[in-house]
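>>> mind folding the following:
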Amino acid sequence: MSSMKGIKFGDFDMQANGVTVTDTDVLSPPQNKIQADELAERDGALVVKQQYASKPFTVYGYLRASSATALDTLLDTFKAAMSVRNQPFDIEHAGSVRRYLASQQNIIISQSGPSVAGFSVQFLCPDGMGWDTEASALISSTNISQSAATIPFVVGGSYKADPYIKITVNTVSGGSNKTVSIGNASTLRTVSITRTWSNGDVVEMDRQKGELLVNGIPHDYRGALLSFDAGAAGITWNDEFTARDVTILANYTRRWL
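Okay, here's the model as predicted:
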């Protein structure tokens, strides 16, 4: 890789002040661990589970200073910066920045001269994924006035979206002890909430945080908080109201294998 590609670990710039990265395998995808069960009295197997593993990756480069003493100081600074746990590892990619949460597992230093030393640093990325550094809109603010609706969208990145979804009940009639169901149009999995609904109620679902709030307070629900595979997708709405005016929006952070 080009030594000019920007790389930071936390606040430490790995392409400045005598530090140069020459190579890394951070953009390799994590291992896809597949569980397959053999078919009864037939050849082959059936995939029953897929799960991405945590991902180790390595960064290679060199440290260069103006003197042997300056190199000693740079080495100490470098090792201290690499020892901080759970830091963002940011690398320039596709005109933006790809972010990996990482902790250093091992450092190897090989001094090749009085003021030059090579290094390799092995990191562990717990979730194995690269993230955008900013959230993106999944669903722009959209109005729902029917009891059943489907809103299509496209999930960017190459890994599933675990979105934040906000639903505002602007006006409702016939909302006493009624159920609202919000679902994944592809998998048909839904989240169902039963309560007495009023004008101005706000539902917030956050798959990343694992919470569902109604008017800022945790609320019981049936089903599982929604996630969506990369590519074309959609969210479904179903309610038991007599009439409604509802606004829904969602955002997410794109993730990359």
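
>>> C-alpha from now on. contacts and neighbour counts both.
Noted.

>>> what ranges does the stretch 1-150 of the chain have for its helices?
68-82 (DSSP state H, counting those that start in this stretch).

>>> all the strands of it, residue numbers only.
7-9, 12-13, 19-24, 32-38, 45-52, 55-64, 87-93, 96-113, 116-125, 130-131, 136-144, 148-155 (DSSP state E, counting those that start in this stretch).

>>> what's the most buried one of the ones you listed?
Sort the strands of the stretch 1-150 of the chain by mean neighbour count, taking mean count of other C-alpha atoms under 10 Å, and strand 130-131 sits at the top with a mean of 24.

>>> for that strand, packing partners?
Counting contacts by 3 or more C-alpha pairs under 8 Å, 6 or more residues apart in numbering; DSSP states H and E, strand 130-131 packs against strand 96-113, strand 255-256.

>>> make a markdown table out of the ones you listed and add distance to I165.
Putting those into a markdown table (distance: least, C-alpha to C-alpha, whole Å) gives the following:
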| stretch | distance to I165 |
| --- | --- |
| strand 96-113 | 23 |
| strand 255-256 | 17 |
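
>>> also this sequence, please, to line up against the first:
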Amino acid sequence: MKVAARALSIALILLSLLMGMLLLTVIYSARRIRIETPTVKSELTDTGTRLIMEVPIYNEGFHDITDVELRTDIVVELTGDVIATSTSYLPMVAKGGEGRLVHVVEFDLTEIARNERALRALMLNNTNLIVVASLSLVYAYMFEISLEANASSPWGAPMSGLVMALEPPGPGEDEITAVLSFANNASFGYNFKLEALNELGYSLGNSSLIYVDPGASFEEEAITIPINTALWTGSGSIRVHFFIGRACLALEVMTY
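Okay, here's the model as predicted:
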């Protein structure tokens, strides 16, 4: 028994030494992985923007890299809402080889519009968009490595600092007047119109379409909305319809 125990002890010590040497080799080898700055291309879509990133990965180590996965989340800093999530996968980068991980991020305004809180934050408030990137891979078929990083980019609101006042129709009049002040801090121009609704949700009428240049500002701009006086009740709401590319977004901006 003593001989067997001694032999087992020696075997365990040798196994520990071998595992230690393997771990040191893997650590040294893993340090020879190079992930370079991605190239980024942007494309305009009908309802937003598409970013195409190509991430070069150079494996100069002694073991294969497998299961490379990149996930990105775009977060509205003001509200904490995730408005876009993308995941890409690369099965393997062989030892001594290189791989290209292609990652596509879709920034779709019609999808964002499903989240009214996020849409309100983006249309009416300057904020930051935070990109959270998580990269994971398996090295030497047994060691999982993960990295996380984030970066932020300023977002300028199309109707930043919106202030609106409403002048109801006088006797015999069939229109209301909205007086607006705001700045377009976005990098793009857009069209918008105002819609008046009564408290039952029935549409009273719409203003004409108005174009706003990038960087333009409105100071107490009066916009008339012709209305169906038969539906006028004296209370309701005003909705803005944004037309950005082919995206049509609607947002309630005031009640009266």
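
>>> superposing both, give me the TM-score.
Overlay of the two chains. TM-score (TM-score structural alignment, normalised by the length of structure 2): 0.36; 148 aligned residues with a C-alpha RMSD of 5.6 Å.

>>> need the strands of the stretch 1-150 of structure 1 in CSV with distance to I193 of structure 1, can you?
As requested, the strands of the stretch 1-150 of structure 1 are exported to CSV (distance: least, C-alpha to C-alpha, whole Å):
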stretch, distance to I193 of structure 1
strand 7-9, 42
strand 12-13, 46
strand 19-24, 47
strand 32-38, 34
strand 45-52, 29
strand 55-64, 37
strand 87-93, 36
strand 96-113, 34
strand 116-125, 36
strand 130-131, 31
strand 136-144, 17
strand 148-155, 15
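
>>> relative to L75 of structure 1, which of the ones you listed is closest?
Ranking these by proximity to L75 of structure 1 (C-alpha to C-alpha) places strand 55-64 first, at 7.6 Å.

>>> how far off strand 96-113 does the closest one point, in degrees?
50 degrees (axes from the mean of the first three to the mean of the last three C-alpha atoms, to 10 degrees).

>>> strand 55-64 of structure 1 packs against which elements?
Counting by 3+ C-alpha pairs under 8 Å, 6+ apart, strand 55-64 of structure 1 packs on strand 19-24, helix 68-82, strand 116-125.

>>> next up, the contacts around T247 of structure 1.
When contacts are counted by C-alpha atoms under 8 Å, 6 or more residues apart in numbering, T247 of structure 1 touches 141-144, 167-170.

>>> hang on, the earlier thing: which among the helices and strands packed on strand 55-64 of structure 1 is found nearest to A243 of structure 1?
strand 116-125 (48.1 Å).

>>> which outside residues touch that closest one?
54-65, 71, 100-112.

>>> closest to V203 of structure 1 out of the contacts of T247 of structure 1?
Distances from V203 of structure 1 to those, taken by C-alpha to C-alpha, are shortest for I167, at 5.0 Å.

>>> ok, the closest one - contacts?
202-204, 246-249.

>>> among those, which two are most distant?
E204 and V246, at 13.3 Å, using C-alpha to C-alpha across those.

>>> helix, strand or coil for the nearest residue to R239 of structure 2 once chain neighbours are set aside?
Excluding its sequence neighbours, the residue lying closest to R239 of structure 2 (C-alpha to C-alpha, 6 or more residues apart in numbering) is E252, at 4.2 Å. Three-state call for E252 of structure 2 (DSSP: H, G, I helix; E, B strand; the rest coil): strand.

>>> surely E252 of structure 2 touches G236?
No - E252 of structure 2 sits out of contact with G236 when judged by C-alpha atoms under 8 Å, with a separation of 10.6 Å.

>>> the longest helix in structure 2 is where?
When structure 2 is parsed with DSSP state H, its longest helix is helix 2-30.

>>> name the helices or strands packed onto that one?
Helices and strands touching helix 2-30 of structure 2, as assessed by 3+ C-alpha pairs under 8 Å, 6+ apart, are absent.

>>> kindly recompute the last result at 10 Å.
Under the contact definition 3 or more C-alpha pairs under 10 Å, 6 or more residues apart in numbering; DSSP states H and E, helix 2-30 of structure 2 sits against strand 127-139, strand 143-155.

>>> would you mind finding the most buried of those?
strand 127-139 (a mean of 18).

>>> just to revisit the earlier point, closest to I182 of structure 1 among the contacts of T247 of structure 1?
I167 (9.9 Å).

>>> shouldn't the closest one be within a strand?
Yes - checked against three-state DSSP, I167 of structure 1 lies within a strand.

>>> the nearest residue to it once chain neighbours are set aside: helix or strand, and which one exactly?
Nearest in space to I167 of structure 1, with sequence neighbours left out and distances taken as C-alpha to C-alpha, 6+ apart, is I248 at 4.5 Å. Element membership for I248 of structure 1 (DSSP states H and E) is strand 243-252.

>>> okay, the angle between that strand and strand 136-144?
180 degrees.

>>> strand 243-252 of structure 1: which residues count as buried?
Within strand 243-252 of structure 1, the residues that qualify as buried are 244-252, counting by 16 or more other C-alpha atoms under 10 Å.

>>> among these, which one sits closest to T20 of structure 1?
Nearest to T20 of structure 1 among those is Y252, at 33.3 Å by C-alpha to C-alpha.

>>> roughly how far apart are that closest one and L213 of structure 1?
Distance of Y252 of structure 1 to L213 of structure 1, computed by C-alpha to C-alpha, to the nearest Å: 17 Å.

>>> coming back round to it: and the buried residues of strand 243-252 of structure 1 as CSV, adding distance to K79 of structure 1?
Shown next, in CSV, are those (distance: C-alpha to C-alpha, whole Å):
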residue, distance to K79 of structure 1
R244, 59
D245, 57
V246, 54
T247, 51
I248, 48
L249, 44
A250, 41
N251, 37
Y252, 34
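
>>> nice, that's everything, thank you.
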